[in-house]
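Asker: give me coordinates for this.
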Amino acid sequence: MEKFVNYSSVVIPIDRSNVDTDALIPKQFLKSVEKSGFGDNLFDEWRYLDQGEPGQDCSDRPLNTDFVLNKKAYRGGRILLARDNFGCGSSREHAVWALRDFGIRTVIAGSYADIFFNNCFKNGVLPISLPGADIDALFAQDAESGPCSMDIDLERQTATAESGQVYRFEIDGFKKQCLLEGLDDIALTLQHEGDIATYEQRRMNDVPWLFEDLAS
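Answerer: From the prediction side, this is the model:
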């Protein structure tokens, strides 16, 4: 998993509550268990005017020009702004894979569905929770001034708007360190590779008959 570094980006506003995982990545795209290749189908039913299918070339599909991801001013955005209960619905990890593959590294919302929230940390995406008044202020800034940028500083736990307003957020210390070091569950396990190998060898020496079939 790629290490999370501080960065600045335009903020992509999705002014909705209860954005569910089926909206993030519709069910027909769940056949693959690879973590890449989902970015073109992020918000597929909102982003395009036709029915998307797995493996389809999205470059020729008709776009919903009113949808924010299709607006030139927000292209390249790596921060997504939404309202309460983001990532609700089914537990599909593909929803986070789609965000990450599209380039989103941070989501800012009022609250999250628990499974989606935890899946973010396992895939290098930072989910920031802010009070409703702060979320309202960020949406108002976009509505009044157009696309706005923010600076994300995970080490200091701050998101700084163009206006200079600093929004501080809370994050579990262990999850924060995993993002900073780029550690997913597999990488965390491999940190103990030597201890695991030592245990396995000791186990084989103590009860060798359990491993006879493996040896053959």
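
Asker: use CA for all of it now, contacts and neighbours both
Answerer: Noted.

Asker: in the strand ranked longest in the chain, what's buried?
Answerer: What stands out as the longest strand in the chain, according to DSSP state E, is strand 7-13. For strand 7-13, a neighbour-count test (16 or more other C-alpha atoms under 10 Å) marks 8, 9, 10, 11, 12, 13 as buried.

Asker: quick one: contacts for residue 38?
Answerer: The contact partners of residue 38, by C-alpha atoms under 8 Å, 6 or more residues apart in numbering, come to 25, 29, 94, 97, 98, 101, 102.

Asker: my guess is residue 26 contacts residue 44, does it?
Answerer: Yes. Residue 26 is in contact with residue 44 according to C-alpha atoms under 8 Å; the separation is 7.0 Å.

Asker: the two - which one has more neighbours?
Answerer: residue 44 (23 against 19; other C-alpha atoms under 10 Å).

Asker: and the helices in the protein, which stretches?
Answerer: Using DSSP state H, the helices of the chain run over 21-24, 44-47, 94-102, 114-122, 132-145, 173-181, 185-190, 193-206, 212-215.

Asker: buried residues of the fourth one, list them for me.
Answerer: Read that as helix 114-122. So helix 114-122, judged by 16+ other C-alpha under 10 Å, has buried residues 116, 117, 118, 119, 120, 121, 122.

Asker: one more to line up against the first:
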Amino acid sequence: MEKFTVHTGQGAPLRVSDVDTDQIIPVRFLSRLTKRGYGEDLFADWREDPDFVLNRSPYDRATVLVAGTDFGTGSSREGAVYALVDHGFRAVIAPRFGDIFTGNAYRNGLLPVVVPVPAVEALWELLDREPGTAVTVDLEQCRVSAPGLEPVSFEVPEADRHRLLSGLDDIGLTMRHDEDIARYEARRRPALPTTARRAASSA
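Answerer: Modelled structure (predicted):
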């Protein structure tokens, strides 16, 4: 997955709390076999309203979403994260997230940024007042900044911060131990099942 170090992009104010995963990506769209293509169905029911924030320029080009408390609650569907990433979002800023959504986000290159309610409200006011304003999310320094506002610090578990800074999904984390895996497989009895990688190399 793409590394996340420092991202500066157009912010979009989503002045809604308790956004669950069915609102992010309705279940009827969860039929794809890959992570691609979900972006077109992001917030599908809400986007039927022409005044929905992501239907309006310049917010339709946003890469940083600023949402209310309890974003990503509800079911554990990973498609909610797929949809946000496929649409182009790199970070979501909110006062609190659903726990499972947070884990899915870290594993798929989306940074969930927890900041206090006043910081979210200040960003909303700025983005409403000055559409097109860029928001900077700095994972190296763990802070959020925007023109005219005091930078706000946030915390990320160190293992997840390392994962994002290095651009490592679950497969990437596993393949850091490729040599150890190869040595283990070389010691196994030939009659036992093998991985596709070893089977291909011996063909």
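
Asker: want to throw the buried residues of helix 114-122 of the first structure into a markdown table with distance to residue 21 of the first structure?
Answerer: Converted to a markdown table, the buried residues of helix 114-122 of the first structure look like this (distance: C-alpha to C-alpha, whole Å):
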| residue | distance to residue 21 of the first structure |
| --- | --- |
| 116 | 8 |
| 117 | 12 |
| 118 | 14 |
| 119 | 12 |
| 120 | 13 |
| 121 | 16 |
| 122 | 16 |
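
Asker: against residue 135 of the second structure, how distant is the residue nearest the centre of the second structure?
Answerer: Centroid-nearest residue in the second structure: residue 110, 2.0 Å away (criterion: C-alpha atoms, centre = their mean). Per C-alpha to C-alpha, to the nearest Å, residue 110 of the second structure is found 15 Å from residue 135 of the second structure.

Asker: same thing with residue 155 of the second structure?
Answerer: Between residue 155 of the second structure and residue 135 of the second structure the computed distance is 17 Å (C-alpha to C-alpha).

Asker: swap in residue 5 of the second structure?
Answerer: From residue 5 of the second structure to residue 135 of the second structure the distance is 14 Å (C-alpha to C-alpha).

Asker: just want to know which of the two has more residues nearby.
Answerer: Using other C-alpha under 10 Å as the criterion, residue 5 of the second structure and residue 135 rank with residue 135 on top: 23 against 16.

Asker: counterpart of residue 191 of the first structure over in the second structure?
Answerer: Aligned by TM-score structural alignment, residue 191 of the first structure pairs with residue 176 of the second structure.

Asker: over to residue 134 of the first structure?
Answerer: Per TM-score structural alignment, residue 134 of the first structure is aligned with residue 119.

Asker: please name the nearest non-neighbouring residue to residue 185 of the first structure.
Answerer: residue 122 (6.8 Å; C-alpha to C-alpha, 6 or more residues apart in numbering).

Asker: quick one: that neighbour from residue 136 of the first structure, how far?
Answerer: Distance of residue 122 of the first structure to residue 136 of the first structure, given as C-alpha to C-alpha: 28 Å.

Asker: same question, residue 101 of the first structure
Answerer: 27 Å.

Asker: now residue 4 of the first structure
Answerer: Applying C-alpha to C-alpha, the value for residue 4 of the first structure to residue 136 of the first structure is 27 Å.

Asker: give me the more crowded residue out of the two.
Answerer: Each of residue 4 of the first structure and residue 136 has its neighbours counted (other C-alpha under 10 Å); residue 4 has more, 22 against 15.

Asker: which residues sit in contact with the residue nearest to the more buried one when sequence neighbours are not counted?
Answerer: Spatial nearest neighbour of residue 4 of the first structure, excluding adjacent residues (C-alpha to C-alpha, 6+ apart): residue 180 at 5.0 Å. By C-alpha under 8 Å, 6+ apart, the residues touching residue 180 of the first structure are 3, 4, 5, 154, 155.

Asker: alright, that wraps it up for me.
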